[in-house]
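K.L.:
fold the following.
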Amino acid sequence: MHINSDINRGLSRQLPWLLLAALVMLWAPRSWALSVFACEPEYASLARELAPEADIFSATTALQDPHQVQARPSLIAKMRRADLAVCAGAELEVGWLPMLQMKANNPRIRNGQPGMFYAADQVETLDKMDNVDRTMGDVHAQGNPHMQFSPERVTAIATALAKRMAELDPDNGTRYQANLADFLGRWQAAVPQWQAKAQPLEGHKVIAYHTSFRYLFDWVGISQVGDLEPKPGLPPTTSHLATLLKRAEQGDVMAVVYTGYQDSRGAQWLAQRADLPLVELPFGPGVDGIADLFDLYDHAIDALVAAQREPR
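P.N.:
Sure, this is the predicted structure:
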């Protein structure tokens, strides 16, 4: 009886302090205060650089076509809870993101609200078009949305994203800025190394699937002289592949390039008949040992340099 009484008195004395500690933990600023919905894995990776302990979810993987995503209930639930949605923009997600926004009914991530962040709105995109119609295929009037392979644009997007995070979560604003400074320091140190490694690629030509690597080719000095799609969004046809084969037979094409979510059959057919290296480039982090954007650049450049060195 005395033992139980002593325990009860001890708990009674400690209870106010335990409650105070719990309240302090509840109210203390946290670096994981934001729930982030990323449309693509490259933006999930960038968000983790800036808010490593945040709740970050990627709607797609690097093996999924970001143009075509089903508005699954699991995605709707994630978007409903999000404080911030980070997407490429430039109409890349136009076929599925509006449906998710509507079904999630989350006012924080509606277009025009601070919680909706489009990467393309932060930079100047390549290949903008003044006039677009359906006969042109799946083109983007606002420019090419695959900006993850432009180091300069990644810098600008990261800077804008850290600012947006600080606006949404001001208690942790200094943490986002500190993480941004750390990321940019490592990023800016890596860029010259990538440029040096990619130097042998300058002036070479490739045939590729879609314009998925437009920014990468522009940065390293590669020219895409043929597209495996007869029109953007349409699969290769026999007659179109025959035309590409004639182009490859001119002898100045370095390789045939595609990525994991694209049907490889047309690329394989062309590479085999033209006796060209077939290069599958990674499109984003999260697969094949590619943990982040740094790994993505390393793997992509290494694969292209290996193809350039391959004897014909």
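K.L.:
CA only for contacts and neighbour counts going forward, please
P.N.:
Will do.
K.L.:
could you tell me how many residues sit around Ala156?
P.N.:
Neighbour count for Ala156, taken as other Cα atoms under 10 Å: 14.
K.L.:
show me what contacts it?
P.N.:
Contacts for Ala156 were tallied using Cα atoms under 8 Å, 6 or more residues apart in numbering; they are 122-123.
K.L.:
any idea how far it lies from Ala120?
P.N.:
Look at Ala156 and Ala120: by Cα to Cα, to the nearest Å, they are 10 Å apart.
K.L.:
Asn131 too?
P.N.:
19 Å.
K.L.:
now stretch 42-51, how far from the centre of its chain.
P.N.:
Stretch 42-51 sits 9 Å away from the centroid of its parent chain (Cα atoms, centre = their mean, to the nearest Å).
K.L.:
cool, and stretch 166-179?
P.N.:
For stretch 166-179, the distance to the chain centre is 22 Å (Cα atoms, centre = their mean).
K.L.:
can you pull out the helices in the stretch 1-150 of the chain?
P.N.:
Per DSSP state H, counting those that start in this stretch, the stretch 1-150 of the chain carries helices over the ranges 2-27, 41-50, 73-81, 97-104.
K.L.:
now show me the structure for the sequence below, then we'll compare the two:
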Amino acid sequence: MVCRNLLIALVLLVSAWPVQAQLRIFACEPEWAALVRELVPNARITTATSYLQDPHYIEARPSLIAAVRAADLAVCTGASLEAGWLPVLLQRASNPAIQAGRPGLFFAADHARLHASHEHVDRSMGDVHPEGNPHVHLAPDEVPEIVQALAQRLAGIAPEAAPGVHGRYLRWRAGWNRLRTEWRARAQALEGASVVVQHTGFSYLLEWLGVRVIADLEPKPGLPPSASHLSELLAVPELAGANAILIASHQNPRPAYWLAEQTGLAVITVPGTVTDNPETASLEGLISAIISRIELTVAGAAHGSL
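P.N.:
Reported below is the predicted structural model:
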């Protein structure tokens, strides 16, 4: 009888605990979905883009509109990266919680120090972001600040989940700091290396590693490589000492391979964001993999991709 009463009391106690509703998150890019999952593992996350897509150019599909309408929080890059499609989603979804200036809309770029800002921008400059380079998810020193702000925002939206979010954030940050120390040690062997790129997607990480960018396959940011521009690159003096051509998985590889044929440079193709491959399914794994690919190429490995 005592055991039965204890069981009933336990059931009543458990039923009295507040039930944590499953948070619904809309992530503009996979890197933010991965980081939300670190903080709230049971969240329902809809991701608008994949590593095989250019995040500048996404169609505002009905499924994405529905996801924004149902979301508790939208996590995006900001700094005009999604300017071509996110405003349409927000307008059509009509979710009052997810609008500019409201807690339900989180822009990672608002919590980071961006490079290459511009006071004046016009069409002649190409796809230039006045706020600065938005591809800050590959900045080892800025990501922790973004995740800290994201954890605070999540805790504010779901106070009942705050203790768990805070604990997972502390564990994540400790792991990130350990890896950042490892990356910094590995960067010593890469300092002075140089690459050709296509767009500025890897700029933060390359600068952090001490790897120089000597040329860009794009004639202007966001403009596809042209035959005339590629021919002009052959006259860049630093090209002779470059180590590789670095491009993202979503980019057309033909310009890179054309230049490789003319120069003998290796082509490194890596994801620009996290993927569904276990090796690069987290931001930590992605950065580690990119560094490994550059290390192998600098050491003399041939063409390859992740």
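K.L.:
got the helices of the stretch 1-150 of structure 1 as a markdown table, with distance to Pro232 of structure 1 and mean neighbour count columns?
P.N.:
Converted to a markdown table, those look like this (distance: least, Cα to Cα, whole Å; neighbours: other Cα atoms under 10 Å):
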| stretch | distance to Pro232 of structure 1 | mean neighbour count |
| --- | --- | --- |
| helix 2-27 | 50 | 11 |
| helix 41-50 | 22 | 24 |
| helix 73-81 | 27 | 17 |
| helix 97-104 | 20 | 17 |
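K.L.:
on that earlier part again, for Asn131 and Ala120 of structure 1, work out which one has more neighbours and name it.
P.N.:
Set Asn131 of structure 1 next to Ala120 and count neighbours by other Cα under 10 Å: Ala120 wins out with 22 against 6.
K.L.:
equivalent range in structure 1 for stretch 214-232 of structure 2?
P.N.:
Mapped onto structure 1 using TM-score structural alignment, stretch 214-232 of structure 2 spans residues 225-243.
K.L.:
to Val139 of structure 1, which of the helices of the stretch 1-150 of structure 1 lies closest?
P.N.:
helix 97-104 (17.1 Å; Cα to Cα).
K.L.:
let me know the angle separating the closest one from helix 73-81.
P.N.:
Computed by axes from the mean of the first three to the mean of the last three Cα atoms, to 10 degrees, the angle separating helix 97-104 of structure 1 from helix 73-81 equals 70 degrees.
K.L.:
which residue numbers in structure 2 go with helix 97-104 of structure 1?
P.N.:
Using TM-score structural alignment, helix 97-104 of structure 1 pairs with 86-93 in structure 2.
K.L.:
next one: stretch 176-191 of structure 1
P.N.:
On the basis of TM-score structural alignment, stretch 176-191 of structure 1 is assigned to residues 165-180 in structure 2.
K.L.:
can you check stretch 124-133 of structure 1 too?
P.N.:
Counting by TM-score structural alignment, stretch 124-133 of structure 1 corresponds to residues 113-122.
K.L.:
off-centre distance for that stretch?
P.N.:
From the chain centre to the centre of stretch 113-122 of structure 2 is a distance of 19 Å (Cα atoms, centre = their mean).
K.L.:
ok, so what distance separates the residue in structure 2 that Thr60 of structure 1 lines up against from Leu73 of structure 2?
P.N.:
Using TM-score structural alignment, the partner of Thr60 of structure 1 in structure 2 is Thr49. Plainly put, Thr49 of structure 2 is 16 Å away from Leu73 of structure 2 if you go by Cα to Cα.
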